[in-house]
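In: attaching a predicted model along with its sequence, questions to come.
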Amino acid sequence: MLVLPGASPLDLGVTMQVFSPRDGHPSYDLTPCSLAPGPVPGRDGLGFVVEAGLEAIAEADTVIVPGFRLPQRPPAPAALDALRDAAFRGARMVSICGGAFALAAAGILDGRRATTHWRLAPILARDYPKVHVDGSVLFVDEGQVLTSAGVAAGIDLCLHIIRRDHGVQASNAVARVIVAAPYRSGGQSQYVPRSIPEPLGDVFAATREWALRNLDETLTVSALARHARVSERTFGRRFVEDTGYTPMQWILRARVDLARELLESSDLGVDQVAARVGLGTGANLRLHFQRVLSTTPTEYRRAFRWREPRAS
């Protein structure tokens, strides 16, 4: 984790919390580093002391750049060189909030889709026109390069990384420890300006919870709207604003998500999993797995079957 001068305490804290070693959870070795070992001034009245310099980046499999004060000013050339070298050799490059400006200054985001805090997104797009900036989403996963929006969206991205590395059950376990939502998709809106919103937020949250408890049932927009006690048109419009997905897109992803957890944690067959999550048949489950995850249920289970560590 590259701690730049003016680093955001919350961005650093989020990263440390999510990736801290815990018994029975995925193990990461996180090394904070900076331009040189020693004290680093932070933002919001807090400072930091790191024990590693830029040489740590040369050995990292993943490099995370949290937000920092005045991100429009590029970091020191030595830091940019270290980031470029890491990206060139294939390290996974991650930014939280304004950390995207460091990746952009290093040329790592050129030609890629990326995000940052919605207030900074227009500036990032203006200063780095080669970057395809999407300031409306929580995070963007471009494979080797991942970027997140501001503050709390860093939690979502860090959990997404665990999810990608170790599967949904592992990321959910960490989410429970840090008392965070287990999954918010990258496509969810980070900020939706409204005029006078209808007072539907709590009702919609209750309806989503209800849907998650009944994924094995037939769920339609009509049924969801009826549960929320609004018209189908109002429900569909507000649902997209709140989640970034249409109701049925959200339901489908929730079903795929539950299927992932069952594939990791149970011995149910593919057809049984499909029935349990409301997708009907194994063929249907395979179709949606391929569309959403670009893999098959069998391949996913083989890669991410989570087993409790044996007692020593």
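Out: Yes, it's here.
In: please count neighbours and contacts with C-alpha atoms only from this point.
Out: OK.
In: and stretch 116-123, how far apart are its ends?
Out: 10 Å (C-alpha to C-alpha, to the nearest Å).
In: and that stretch, what's buried?
Out: For stretch 116-123, burial by neighbour count (16 or more other C-alpha atoms under 10 Å) applies to T116, H117, W118, L120, A121, I123.
In: G154 is in contact with the second one, correct?
Out: In this case it means H117. No. With contact defined as C-alpha atoms under 8 Å, H117 does not count as touching G154 (10.3 Å).
In: put this beside the first:
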Amino acid sequence: MHTVAILVLDDVVPFDMAAPMQVFDWTRLPDGRPAYRVRLCAETPQVRADCGFALRVDRGLEALAEADTIIVPGRAEGAPPPSEPVLAALRRAAEAGTRIASVCVGAFVLAEAGLLDGLRATTHWVAADLLARDYPRVEVQPDVLYVDNGQILTSAGAAAALDMCLHMIRRDLGSAVAADAARMSVMPLEREGGQAQFIVHEHPPVPRGSTLEPLLDWVEDHLSEEITLAALASRSGMSERTFSRRFREQTGTTPLQWLLRARVRRAQYLLENSDHSVERIAGQAGFGSPTAFRERFRKVVGTTPYAYRTAFRTKTAQA
């Protein structure tokens, strides 16, 4: 039987631990037998959890050597660095060919062990920039639910761990068994889109007190209109070249990219809070056509306008 070891470290996030534990424990073979043996293991017998309670864990790090799959859950912000014995045990498991996966910010433990060097990886979108900064040898992909490198896998937030675990079950045992596990978890076997649809796309930054502030406030109020670089430069009393340089200095991006982000954010708001058609929202947000809107929206948000509305439409708008 395939053994899954969940490595529990101090300040573990309970949901990050419980999600894979339940999915693998619920999985059944076609004849009804359990497909996986799930074990918790830790460096010490008692582990502090993030929500103010402690776990009693019977198995130590030696259980990692006996596992076919190791799952590393995320930990709370401010958790102490993983110890050298933990990192060494993970490295030995990787060298032995054991499949290793992380949930959410558990990716930082794998990165600290060097297991993500030269690989693609993901984590919760809030922590993606920090992972990329602290571990430059890791190719961080913040807009996906999980990344499968074969032996090493990483997932985004805790809910994305369900997607990753179902993916591993399908790899191990086929689609029929994975579909049954998905039904037990009340989850689709595959979700549309990626992590990008859950990222809060704030309004593009308006640098308060800067010379561009009045102009950018005006743009926010006129997104449905055609806005050209020449028009923006003219309103600012600058040449296009000077305006573009000044704009990048004060916002960190180009006028076009700032404008597109503002239009996508306006579209997100309308999809969440109105019953307007996609065609009408495309016009209200200033896109030239519904086709251009759909293409840009999918590129930025990672899903279609329809799927986004289905997932995030407010109760007020539904009423």
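Out: That came through fine. All of these numbers come straight from a predicted model, not from anything done at the bench.
In: re the thing from before, and the buried residues of stretch 116-123 of structure 1, which is closest to Q190 of structure 1?
Out: Nearest to Q190 of structure 1 among the buried residues of stretch 116-123 of structure 1: W118, at 7.4 Å, using C-alpha to C-alpha.
In: quick one: the alignment partner in structure 2 of the closest one and M17 of structure 2, what's the gap?
Out: Aligning on TM-score structural alignment places W118 of structure 1 opposite W125 in structure 2. Using C-alpha to C-alpha, one gets 19 Å for the distance from W125 of structure 2 to M17 of structure 2.
In: got it, and E95 of structure 2?
Out: As judged by C-alpha to C-alpha, E95 of structure 2 and M17 of structure 2 stand 24 Å apart.
In: one step back: for the spatially closest residue to the match of W118 of structure 1 that is not a sequence neighbour, give me its contacts.
Out: Nearest residue to W125 of structure 2 in three dimensions, chain neighbours excluded: P142, at 5.4 Å (C-alpha to C-alpha, 6 or more residues apart in numbering). Counting by C-alpha atoms under 8 Å, 6 or more residues apart in numbering, P142 of structure 2 makes contact with T122, T123, H124, W125, A128, A156, Q195, A196.
In: what's the match for P142 of structure 2 in structure 1?
Out: Aligned counterpart of P142 of structure 2 in structure 1: G135 (TM-score structural alignment).
In: mind listing what's buried in the longest helix anywhere in structure 1?
Out: Longest helix in structure 1 by number of residues (criterion: DSSP state H): helix 247-265. For helix 247-265 of structure 1, burial by neighbour count (16+ other C-alpha under 10 Å) applies to 247, 250-265.
In: got it, and stretch 295-306 of structure 2?
Out: Judged by neighbour count using 16+ other C-alpha under 10 Å, the buried positions of stretch 295-306 of structure 2 are R296, F297, R298, V300, V301, G302, T303, T304, P305.
In: out of those, which comes closest to Q268 of structure 2?
Out: P305 (8.1 Å).
In: wait, that closest one sits on F297?
Out: Yes. Between P305 of structure 2 and F297 there is a contact under C-alpha under 8 Å: 6.8 Å.
In: any chance of TSV for the buried residues of stretch 295-306 of structure 2, columns distance to E272 of structure 2?
Out: Shown next, in TSV, are the buried residues of stretch 295-306 of structure 2 (distance: C-alpha to C-alpha, whole Å):
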residue	distance to E272 of structure 2
R296	17
F297	14
R298	16
V300	16
V301	14
G302	16
T303	14
T304	13
P305	10
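In: in the stretch 151-300 of structure 2, what residue spans correspond to helices?
Out: For the stretch 151-300 of structure 2, the helices defined by DSSP state H, counting those that start in this stretch occupy 158-173, 175-184, 213-221, 229-236, 240-251, 255-273, 278-284, 290-301.
In: now for those, which one comes closest to L7 of structure 2?
Out: L7 of structure 2 sits nearest to helix 158-173 of all the helices of the stretch 151-300 of structure 2, at 14.6 Å, using C-alpha to C-alpha.
In: okay, buried residues for the closest one please.
Out: 158-170.
In: returning to what we had before: who has more neighbours, E95 and M17 of structure 2?
Out: Comparing E95 of structure 2 with M17 by other C-alpha atoms under 10 Å, the one with more neighbours is M17, at 23 against 10.
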